[in-house]
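pasting the sequence and the predicted coordinates here, then a few questions.
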Amino acid sequence: MNTRPLIASAGAAITLLALAGCVPNSPAGGDTAAITVDSTTDDCVVSATTATSGTLTFSVTNSGDQVTEFYLLADDGLRIVGEVENVGPGISRDLVVQAQPGDYFTVCKPGMVGDGVGRASFSVTGDKVELAGDVQDQVDAAAANYVAYVKDQVGQLVVGTQTFVDAYVSDTPAPGGESAADLYAITRANYERIEPVAESFGDLDPAIDFREADVPPEDEWTGWHRIEKDLFPPTAEENGGTEYVPLTADERTYYADKLVADTQLLYDAVNDPEYTVTIDAISNGAIGLLEEVASGKITGEEEIWSHTDLWDFQANLEGARVAYEGVRDIVETKDPELVTTIDDRFASLESTLAEYGSLDEGFVYYDELSTDQVKQLADGVSALSEPLSRLTATLVG
C-alpha cells in the first residue's frame, strides 16, 4: 500500500546548493569525507545515519541495473529537500546540501518511479547554519525542490494507479492483498497532494478527477470518480431514483486504460525538461489546496460514493503544508507574525483531523461524522485559510 509518514511539525529546513555530477567532496559537517550511498536494485545503503549541520555531500553510486535517484526528505517524509537524479548504472554523482539540525529520511528510487527502496532515518545535529545567498537563491531553491516533489508524487501515482486498475479490472486482490476498493483512497493521495499542478495542464484534471456533477452533459465522464461509482455502487435513491447498472468487463477496461493513459500524460508533463514553477505558483498552490478542502472535502461532495473524503482532506492538507514550507523562510523575513499564525493553525488543524484517523490506518468515513464534528473540521479549515490567503501577497510584495 502506498503510504507515507504524516506531517508532524514544521520540521527542519534545508537548502539545496547543487545537483550535479562531478561535484568535489565537501566536508560533511565536521567530517572529512562524503557520505557514501550505494543504490542497488532493492536497497539504498547510506554509510552514516547522522551528520553535523553544515555542508553535506552524499556521493551516490548506482550498483543496480536501472537508472536511479537519491532523495533527502524532510521529517514529514514528503518534502524533497535535496535530490540527485538520472544516475545511470555504474555511475556516481554527488548531492551537496546545507543541512540544518533536524530529522530527515534517505531513500533511493531505482527506475525513478514508485515509492523507492531502503528508506531510512537520518539526523543532523549541531547548531543552526546561517544560509548564504540572496532572496533569489532561496526562490530558485524553493522552485527546484517543489518541482522535485511534484515529480516524485506523480511518479508514485503512476505506479499506484496501475496497481489499482489491475485489481479493479481483474476483480482480484493486488499483490499486497488489498482489493481495488481498499486501494482507492490511499492511491489518490498522491494526486490530491499536487492537484493544483494537474489543474494547470488544462484538460488533464477534468479527465482524471471530475465528479459526476461537474461534467457537462456533452462531455464524457472518465477518471477516478467514474470508477469510484462502480466500486461503491449507489442505491437507486442515491442515484436519482435510477438503479445503478454496473460497468461491463469491457467498460471497466476502457475506463481503467483511460485513467492510466491520462496519468501518464501528467507524468510526462511534469517531467518535461522545460517544466518549472514560479514562487507565486507554489504559494498559490498551498492556498488552492485549502480551497479544495473547503469546497469539496468538508462538504462530503468529493467522494460521494465511497465517503473517503477525509483521506483526500489529509492529502490536500499535506500538499498545502509542503508548498507552504517551501516558501516559509522567505515569508518569515517579511512577516514573522504571519508565519507564526500559519504554523499554529496548521498544527491545530492537523491535530483535529488526526482525531479521525490517518492515511496509514484509515479514517472515519465521511457519512459517519456528526454535524458537530463536521463543523469542528470546517472551523479549523476556515481558521487556517484566512492567514494562508495572505501568503502570496506577502511573498511577492
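Looks like it came in fine. Numbering: from 1, shown residues only.

only C-alpha atoms from now on, for both contacts and neighbour counts.
OK.

so residue 71 sits in a strand?
Yes: Residue 71 forms part of a strand when assessed by DSSP: H, G, I helix; E, B strand; the rest coil.

how close does it get to residue 368?
Using Cα to Cα, to the nearest Å, we find residue 71 at a distance of 39 Å from residue 368.

please say which of the two ends up with more neighbours.
Applying other Cα atoms under 10 Å to residue 71 and residue 368 shows that residue 71 carries more neighbours, namely 23 against 9.

okay, pairing it with this:
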Amino acid sequence: MRPARPASVVIAAAAALAAVTGCTEKSDAKDGDHVINVTATDDKCQVSKKEFPAGHVELAVENKGSKVTEVYVLFPDDRVVTERENIGPGTKQRVTAEVKAGDYQIACKPGMKGDGIRQAVKATGGKAVKRDPRLDKAVAAYRAYAQAQADETLPKAEAFAEAVKDGDLEAAKKAYAPSRIGWERTEPVAESFGDIDPKVDVREDGLEDGQDPATDWTGWHRLEKALWQDKKIGTREKELADLLIKDLKDWQSRVGKAEITPTSMANGAKELLDEVATGKVTGEEERYSHTDLVDFKANVEGAQKSYDLLKPVAKENDAALVTELDEQFAALDKLLDQYRPSTTSYDFTSYDKVGKADRKELSDAVNALAEPLSKLAAAVVK
C-alpha cells in the first residue's frame, strides 16, 4: 500500500491542474489538444486546460516543488481513472490515460497526504475510443484475473481471521502473508475504488492527521503489529479480524464493476512497481513481520500479468520497448528466485535477513524495470 492514503482516497499528490489557484499556463502547441501540461509546487498546481477532448489524454507533469508529489485523475465520486505516484522534486513524468466524455477532477497531493489540491475539468465529445479488438480482449482477461484474485483471497483471509479470533498467535502469523498475495497482485484495482485500501492496507504512518491509531487504524497491518510486535491477541484484534473480512468481501463484490482500460492496466503495472520501490524494498511495508518479499513477488506478478496481456499490441507499436521489458522482468524474477527455495514457493527469506548490498541490488532491478514500464501505456495506444 502507499505511504499514506487519504480518507477520500485521493491519495498522494503531485502534479495536477490548478484551478483552485486560478493559475494556468499555455499548452505546449506541439503536443496538441490531447496533452494537459501540469506544474506542481508545494502549495499549488498549474494546468494548461480545463476542457479537453475525450479519448486518450496525456498528462505532462513537472514537479517544481520541494516535496514528492502524485497526480490523480478522478471521477466525481473519487474513483481513480489514472494516477502517477512518487514524482520527485525537479522531475517530469508523462502519463497516458483513456478518458470518456464527462466531468472529472485532477488532484495534486504535495507530501502525499490529505485530499490534495483539486481542479474540476471536463472531457468533451461523445465518441468512444476506438480500440484494437485485442485490447478489448486484454481488458476482459484482466478483469477475470482481478476477480479470480479476489475470490482466491477470501478463503485465505478467512483462515487468517479465524486464527486471530481463536487467539492462536503462531497460526495467525503463518496465515498472514498468504492472505495478502491476491490483494498485492491487483492492488491498483482495489485502490481505484478509493475507500477500501485505507480500511484494509494502511500502515500506522499512513493515517491522516487527526486519526487515532487506537480507534481508526484497521486492517492487515494493525493486526501484523499485534502479532509480531505486541505478541498478543485481544478483544480489539478479534473485532478487527471480522472487520477485515467484511471489507475484503466488499472489495470482492466490487472488482467486477471496476473501470478498467488498456491504459489503466499499463499504468497499474507501473504503480505496482512503485509500490515495490517505496514500500517493499525499503522494508517499510511489512515492518513487523518482515514478509516484504512475498508482497514484492506478488506486486511483480501482477505487473507482469498486465504486461503480458498488452504485449501483443505493444510489440507491434514499440518492439524495442517490449524487448527491454522482457529482459528486465526476467532479470528481476531471477533475482527474486534467489530468496526462495523453489519457483513455486512463497516461503521467501525474512526481509530483516537481507543485507544493505542485496537490498540495493533489488532496488536497482526494480528501477531498471519501472522506467521502461512507465512507457507501456503510450505504447499500447499509438
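Structure's in. What do you need? None of the values given here were measured: they were computed from a predicted structure.

can you give me the TM-score here?
Remark: TM-score between the superposed chains equals 0.62 [TM-score structural alignment, normalised by the length of the second structure]; 247 aligned residues with a Cα RMSD of 1.7 Å.

for the first structure, what spans make up the strands?
Assigned by DSSP state E, the first structure shows strands spanning 14-20, 35-39, 44-46, 50-52, 54-62, 68-73, 80-87, 92-99, 102-108, 117-125, 357-358, 362-363.

and the gap between residue 351 of the first structure and residue 317 of the first structure?
Distance, residue 351 of the first structure to residue 317 of the first structure, using Cα to Cα: 12 Å.

between the two, who's got more neighbours?
The residue with more neighbours, out of residue 351 of the first structure and residue 317, is residue 317; 25 against 13, by other Cα under 10 Å.

for the more buried one, what are its contacts?
The neighbours of residue 317 of the first structure, taking Cα atoms under 8 Å, 6 or more residues apart in numbering as the test, are 193, 289-290, 293, 350.

do the same with residue 329 of the first structure
Per Cα under 8 Å, 6+ apart, neighbours of residue 329 of the first structure: none.

tell me the residue in the second structure aligned with it.
Matched to the second structure by TM-score structural alignment, residue 329 of the first structure sits across from residue 312.

next one: residue 284 of the first structure
In the second structure, residue 284 of the first structure lands on residue 267 (TM-score structural alignment).

which residue packs closest to its match, ignoring adjacent ones?
Spatial nearest neighbour of residue 267 of the second structure, excluding adjacent residues (Cα to Cα, 6 or more residues apart in numbering): residue 377 at 6.3 Å.

go on, residue 184 of the first structure?
residue 164 (6.9 Å).

so what's the residue count around the one you found?
The burial count for residue 164 of the first structure: 26, using other Cα under 10 Å.

correct me, but it touches residue 178?
No: here residue 164 of the first structure does not reach residue 178: they are 9.1 Å apart, not a contact under Cα atoms under 8 Å.

what comes up buried for the top helix by length along the second structure?
Ranked by number of residues, the top helix in the second structure under DSSP state H is helix 133-165. Residues of helix 133-165 of the second structure classed as buried by neighbour count (16 or more other Cα atoms under 10 Å): 135, 138-139, 142-143, 145-147, 149-154, 156-165.

ranges for the helices of the stretch 251-382 of the second structure?
Ranges of helices in the stretch 251-382 of the second structure, per DSSP state H, counting those that start in this stretch, are 262-275, 292-317, 319-337, 356-373, 376-380.

closest to residue 195 of the second structure out of those?
Of all the helices of the stretch 251-382 of the second structure, it is helix 262-275 that lies closest to residue 195 of the second structure, at 17.4 Å by Cα to Cα.

now the angle from the closest one to helix 292-317?
Relative orientation of helix 262-275 of the second structure versus helix 292-317 (axes from the mean of the first three to the mean of the last three Cα atoms, to 10 degrees): 140 degrees.

I'd say residue 50 of the first structure and residue 125 touch.
Yes: using Cα under 8 Å, residue 50 of the first structure makes contact with residue 125 at a distance of 7.5 Å.

which residues in the first structure does stretch 322-330 of the second structure match up with?
Going by TM-score structural alignment: stretch 322-330 of the second structure matches residues 339-347.

out of everything not next to it in sequence, what's closest to the corresponding residue of the second structure for residue 160 of the first structure?
Aligned counterpart of residue 160 of the first structure in the second structure: residue 156 (TM-score structural alignment). Nearest residue to residue 156 of the second structure in three dimensions, chain neighbours excluded: residue 179, at 4.8 Å (Cα to Cα, 6+ apart).

quick one, what contacts the one you found?
Residue 179 of the second structure makes contact with 153-154, 156-157, 160 under the criterion Cα under 8 Å, 6+ apart.

please tell me how far it sits from residue 293 of the second structure.
14 Å.

ok, the nearest residue to residue 14 of the first structure once chain neighbours are set aside to residue 149 of the first structure distance?
Distance criterion Cα to Cα, 6+ apart; nearest residue to residue 14 of the first structure, sequence neighbours excluded, is residue 99 at 5.1 Å. Separation of residue 99 of the first structure from residue 149 of the first structure (Cα to Cα) stands at 18 Å.

same check, this time on residue 155 of the first structure
From residue 155 of the first structure over to residue 149 of the first structure the distance is 10 Å, taken as Cα to Cα.

likewise for residue 226 of the first structure?
From residue 226 of the first structure to residue 149 of the first structure the distance is 28 Å (Cα to Cα).

next one: residue 232 of the first structure
Counting by Cα to Cα, the gap from residue 232 of the first structure to residue 149 of the first structure is 31 Å.

same thing with residue 178 of the first structure?
27 Å.

residue 349 of the first structure now?
23 Å.

how about residue 202 of the first structure?
Residue 202 of the first structure is 21 Å from residue 149 of the first structure, by Cα to Cα.

and for residue 363 of the first structure?
From residue 363 of the first structure to residue 149 of the first structure the distance is 25 Å (Cα to Cα).
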